[in-house]
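> sequence and predicted model, in that order:
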Amino acid sequence: MAGLTAMFAECAKWVNQGYKEGPNNDTVFGKWYGDNNEPWCDQWISYCAAMSGNADVIGKFEYCPSHVNWFKARGQWSEYPKVGAIVFYDWDGDYVADHVGIVVSFTDSTITTYEGNTSSGNAGSQGNGDGCYQRTRPRKVRQVLGYGYPSYPSDTPAPQPNPTPAGPAFPGRYLKLTSPYMRGDDVRTIQARLRARTWAIGVDGVFGPQTDSIVRQFQARHGLEADGIVGPLTWREAFNG
């Protein structure tokens, strides 16, 4: 029986039994995939998908960036967590996926997941650990790259993106780092919006170096020119999600 319930049951089975890899990344999942003795976080997700009848909606991958591109090509990608979403982590802040898990639950500041090839806590390797664990991690933009939304069969509703807020109209002036610093409600509005999207930005109405840096990072992540200037395109993208 396919669906999210079956996927969770398969993932939980390995977590609850405390599955540990053998020497040199020797795993059940690598043998099944046909490429053993390699980092296996995405092999594990793919294995659980196949064993639970969800291969068509989750795919079969061992390289996380390819899996991200697969979800994006299907229009099933978001910055926001949902129960059952496939979460991809970016440990290095280079916008390339390094690790993967499945979202079990979440709050405004954390996500709880099932993951393979990780460690039981922060002391070990997060992306090439020794086993399958349930983890609770912060929802940090520089740590979470994004979420793939599988179209699970109908035993449970598939994860759906959050509704897109209309957002305020572009205020008319281009916001950027100047001397003296720009100030105003329009600066505060864009800061608050980026903070709501989990970027670690202060909301003080002052366009200083921190705001400039966060705006550039946001632009780079969303395929915009990373010039630090909040014009109509950057403003619209900030409220489009």
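Thanks, I have it.

> all contacts plus neighbour counts: C-alpha atoms, from now on.
Fine.

> nearest residue to the most centrally placed residue in the chain other than its sequence neighbours?
By CA atoms, centre = their mean, the mean C-alpha position of the chain lies nearest to Gly146, the distance being 2.4 Å. In this structure, Gly146 finds its nearest non-sequential neighbour in Glu79, 4.7 Å apart by CA to CA, 6 or more residues apart in numbering.

> what about versus this one:
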Amino acid sequence: MHVLNTCLRAALAGGALASAVLIASPAAHADNPTTGKGPAAAKSMSEIASTLPKVSATDVLTLARSQVGISENANGGGTKFQQWYMSTPRARETLARDGGTLKGYLNAAWCDMFVSWVGQQLGIGPVMGSDAYTVEHARWFADHGRWGRTPKPGAVVFFNWNGSKDIDDVEHVGFVVKDNGDGTIRTIEGNTGDGGAVEARTRPTWQVAGYGYPMYPGDASASASS
């Protein structure tokens, strides 16, 4: 399911919900800093980062780049990123929030599953966030004070193809590789291109709704830009 279909809740539900369905309140969870629920949510992002592997933005981009070329099947899915997400407790949490079926994730839009997979593989899920719905992932960064307008390597970039800066209008997500300095950015994205694949892309910054800034434990400075 390539990027023209966008990473929206209707796709995540595997067709079980219409795109007009209102957002449900996230379910409460016992102790989950990734969702911002439970006792762990009381910890600051820097406290959480201090307990994680010393992963840097460079490490994240190296792993993301190594996945370039992986593509979906003829049904718009079947990638290891979708299969991984289906296996996680987080998938059941987002189902409780969004509705649909667990099986629906297998052929759902997977741009955010790719971003979440990269964070989880490197052991930094609590500062990367994990979701299959781009709007909620963008909101997670904003709720944690990690949202801004400045592109920088390793930032999670959220797009709206019409140029909206409203988080509710986010349609797609990827990683920033670099700011080209000419009104474009270089990115690595999942679920993009005509065949639905992991690809390196060049995007105009006017299509960027905003940037989420993971607090990378291996970087000397992890302050959010704005």
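Arrived safely, thanks for sending. Keep in mind the model is a prediction, meaning the values are calculated, not measured.

> superposing both, give me the TM-score.
After superposition, the two chains reach a TM-score of 0.62 (TM-score structural alignment, normalised by the length of structure 2), with 150 aligned residues with a CA RMSD of 1.6 Å.

> the residue nearest to Gly146 of structure 1 maps to what in structure 2?
When structure 2 is aligned by TM-score structural alignment, Glu79 of structure 1 is paired with Arg149.

> check Ser66 of structure 1 too.
In structure 2, the residue paired with Ser66 of structure 1 is Glu136, using TM-score structural alignment.

> do the same with Asp186 of structure 1
So, by TM-score structural alignment, Asp186 of structure 1 is left unmatched.

> same thing with Gly101 of structure 1?
Matched across to structure 2, Gly101 of structure 1 falls on Gly174, judged by TM-score structural alignment.

> do Tyr19 of structure 1 as well
Under the alignment (TM-score structural alignment), Tyr19 of structure 1 pairs with Ile70 of structure 2.

> contacting residues around its match?
Residues near Ile70 of structure 2 by CA atoms under 8 Å, 6 or more residues apart in numbering: 79, 197-198.

> okay, and which of these map to helices?
In helices, defined here by DSSP state H, there are no members of the contacts of Ile70 of structure 2.

> where in structure 2 does stretch 221-237 of structure 1 fall?
Under TM-score structural alignment, there's no match for stretch 221-237 of structure 1.

> same question for stretch 39-49 of structure 1.
With TM-score structural alignment as the criterion, stretch 39-49 of structure 1 aligns to 109-119.

> how far off centre is the matching stretch?
Once both centres are worked out by CA atoms, centre = their mean, to the nearest Å, stretch 109-119 of structure 2 turns out to sit 5 Å from its chain's centre.

> same question for stretch 15-31 of structure 1.
Relative to its chain's centre, stretch 15-31 of structure 1 lies at 24 Å (CA atoms, centre = their mean).

> quick one: end-to-end distance for it.
19 Å (CA to CA, to the nearest Å).

> tell me where structure 1 has helices.
Under DSSP H, structure 1 gives helices at 4-16, 28-33, 41-51, 55-58, 64-73, 185-196, 209-221, 232-238.

> okay then, goodbye and thanks.
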